[in-house]
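A.B. asks: just the structure for this:
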Amino acid sequence: MLSLHGKTVAITGASGGIGEATARLLARRGAAVVLAARRSERIDAIARDIREEGGRAATCVVDVTKAEDLQRLVSAAIDRYGRIDVLVNNAGIAPISPLADLDTEGWSAMIDVNLRGMLNGVAAALPVFREQGAGHLVSIVSVAGLYGASPTMAVYAATKNAVRTVHEGLRRESTDGVVRTTAISPGYIRTDLADSMTDPRIREQTRKHMDVAGIPPAAVARAVAFALEQPDDVEIGEINVRPTVQA
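C.D. replies: So this is what the prediction gives:
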């Protein structure tokens, strides 16, 4: 495994859960991290913690549905640390419900954040990766939909599988070795993702599953670090991370 010293990693959705855990772990392993999220006070506090522990961390307020915000994130990483080596697309929401509920606003929100947000990141980072001659795109996807969408999760799974498809397309377009891609699919992870679920019954059911079977966000952060620490000629295309007790 290679050290992450000298690497600059920008992470969306870094105000908690998987994003926060990833930022803290990568900083401990030597990377400079740029935390991006809408909650400025939260990412500022996490960045202060990282710096107090001897790490390097900056912040950038970002709404991933806005292409200009992702452009600003990439620029902020370059301005602060001279380059951007990795973009971790982690921001995501899950206002899941049965299709019969016709929650079209929730459908649109998931498309905008989960899929369009990732594409905005690609549009911002890919030209820089090409110019630098190297770069790594990591997206936090989901085990939802891997084997067919579960009830209530059709649109959520569709957005996540669309991200997986974009990753595969980018991989096939990047056989020159300049850009590497990694899609990481978590199962039940103890995060606040359930807070974005609009159906009260589904929200409480999901929270119970997370409380009983969920594993810490650090498990996903370790998977991110594993993918990033590979030699330049090795690409970890996809990793599934789930509790051993998850069906």
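A.B. asks: from here on, just use CA atoms for contacts and neighbour counts.
C.D. replies: OK.
A.B. asks: mind giving me the packing neighbours of the longest strand seen in the chain?
C.D. replies: For the chain, the longest strand by residue count, based on DSSP state E, is strand 179-186. Judged by 3 or more Cα pairs under 8 Å, 6 or more residues apart in numbering; DSSP states H and E, strand 179-186 is in contact with helix 117-132, strand 135-140, helix 154-173, helix 218-228, strand 238-241.
A.B. asks: which residues are in contact with the very next helix or strand once past it?
C.D. replies: Next along the chain after strand 179-186, taking DSSP states H and E as the criterion, comes helix 200-213. Helix 200-213 is contacted from outside by 96, 97, 188, 189, 190, 194, 195, 197, 243, 245, 246, using Cα atoms under 8 Å, 6 or more residues apart in numbering.
A.B. asks: among those, the buried ones, what's the PyMOL command?
C.D. replies: Buried residues within those, by 16 or more other Cα atoms under 10 Å, are selected in PyMOL with:
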select buried, resi 96+97+188+189+190+194+197+243
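A.B. asks: for the residue nearest the centre of the chain, what are its contacts?
C.D. replies: Closest residue to the average C-alpha location of the chain: residue 90 at 1.7 Å, with Cα atoms, centre = their mean. Shown in contact with residue 90 (Cα under 8 Å, 6+ apart): 11, 12, 13, 14, 18, 19, 139, 140.
A.B. asks: compare with the first, here's sequence two:
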Amino acid sequence: MSENINGKVVVITGASSGLGAETARHLAKEGATVVLGARRLDRLKGLASELGLDEKAILQTDVTDRNQVKALVDRAVELHGRIDVLLNNAGLMPSSMLDKLKIDEWDRMIDVNIKGVLYGIGAALPHMQAQKGGQIINVSSVAGHKVGPGGAVYAGTKWAVRAISEGLRQEVKPWNIRTTIVSPGAVATELIDTITDQDIAAGMAKTYEKAIPASSFARVIAFAIGQPEDVDINEVLFRPTSQAY
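C.D. replies: So this is what the prediction gives:
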């Protein structure tokens, strides 16, 4: 499918590690032109060096700030004249039991996981409408399909991503814009490092003992992008073969 990836301009949020960084590596090898945003500029610089990117291809980006997200997307358009794909990848998973009242963590998940996706859509959509094409890929989760104890707020944000994405899918048909939801299960990332509820962290660590590598996510993204333009892969849900829920 690399023939439909080669030359495409792809913007990735949360690109400094894990799923975002591995996807940047994979797509760059397939010939995509990547523009990368994340909060951790030092890591972005390291990735840019690894991939041989000009430093203009990276921008420190906190997705809770809509102006920073817009600046990232606008950077891609300024450099390359268009944006073909936006991967709204930035996310947090500080799961906890509701009675722990970790309200600051709830707020942060809502800001990053929901508002960050909306800000990405808001930044990319005018450009894609003007060029009459593009693809917006939003990262949900298995938790966007199934809720478990300790995951109420995180799952809520990921259900929201799916609802927003489905609404977007229906609205953008006049501009030939494709939309994709990717819902991973246990994939090796730094997500579980954000969990401060020790009981939940212990259970999650056990689940992630059999996590599959971030390259599995990157291949899914490449599959969705690499389809012919008249094929719209709307959702992919995947897990480790050993993951039961």
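A.B. asks: before we move on, the earlier item: what residue in the second structure is paired with the residue nearest to the centre of the first structure?
C.D. replies: In the second structure, the residue equivalent to residue 90 of the first structure is residue 89, according to TM-score structural alignment.
A.B. asks: and that match, how far from residue 203 of the second structure?
C.D. replies: Applying Cα to Cα, to the nearest Å, the value for residue 89 of the second structure to residue 203 of the second structure is 24 Å.
A.B. asks: what about the aligned residue in the second structure for residue 8 of the first structure, neighbour count?
C.D. replies: Residue pairing (TM-score structural alignment): residue 8 of the first structure is matched to residue 9 of the second structure. Around residue 9 of the second structure there are 22 other residues, counting by other Cα atoms under 10 Å.
A.B. asks: then residue 38 of the first structure?
C.D. replies: Neighbourhood size, residue 38 of the first structure [other Cα under 10 Å]: 16.
A.B. asks: count residues in the vicinity of residue 153 of the first structure, would you?
C.D. replies: 18.
A.B. asks: just give the closest residue to it, not the sequence neighbours.
C.D. replies: Spatial nearest neighbour of residue 153 of the first structure, chain neighbours left out: residue 96 (5.7 Å); criterion: Cα to Cα, 6 or more residues apart in numbering.
A.B. asks: how about the one you found, what does it touch?
C.D. replies: Taking Cα under 8 Å, 6+ apart, we find residue 96 of the first structure in contact with 106, 152, 153, 155, 156, 197, 198, 199, 202.
A.B. asks: rerun that using 6 Å as the cut-off
C.D. replies: Taking Cα atoms under 6 Å, 6 or more residues apart in numbering as the criterion, residue 96 of the first structure is in contact with 152, 153, 197.
A.B. asks: for residue 98 of the first structure, see how far away the aligned partner of residue 228 of the second structure in the first structure is.
C.D. replies: Using TM-score structural alignment, the equivalent of residue 228 of the second structure in the first structure is residue 231. Distance, residue 231 of the first structure to residue 98 of the first structure, using Cα to Cα: 44 Å.
A.B. asks: now residue 77 of the first structure
C.D. replies: Plainly put, residue 77 of the first structure is 40 Å away from residue 98 of the first structure if you go by Cα to Cα.
A.B. asks: the two: who's more crowded?
C.D. replies: For residue 77 of the first structure and residue 98, the more surrounded residue by other Cα under 10 Å is residue 77, and the numbers stand at 24 against 14.
A.B. asks: how about the more buried one: what's its closest non-neighbour residue?
C.D. replies: Using Cα to Cα, 6+ apart, the closest residue to residue 77 of the first structure is residue 84 (5.9 Å).
A.B. asks: my read: that neighbour touches residue 8, true?
C.D. replies: Yes - at 5.0 Å, residue 84 of the first structure counts as touching residue 8 under the criterion of Cα atoms under 6 Å.
A.B. asks: map residue 150 of the first structure across to the second structure for me.
C.D. replies: In the second structure, residue 150 of the first structure lands on residue 148 (TM-score structural alignment).
A.B. asks: assign that match to helix, strand or coil.
C.D. replies: coil (DSSP: H, G, I helix; E, B strand; the rest coil).
A.B. asks: so which strand or helix has residue 36 of the first structure?
C.D. replies: Assessed by DSSP H and E, residue 36 of the first structure sits inside strand 32-37.
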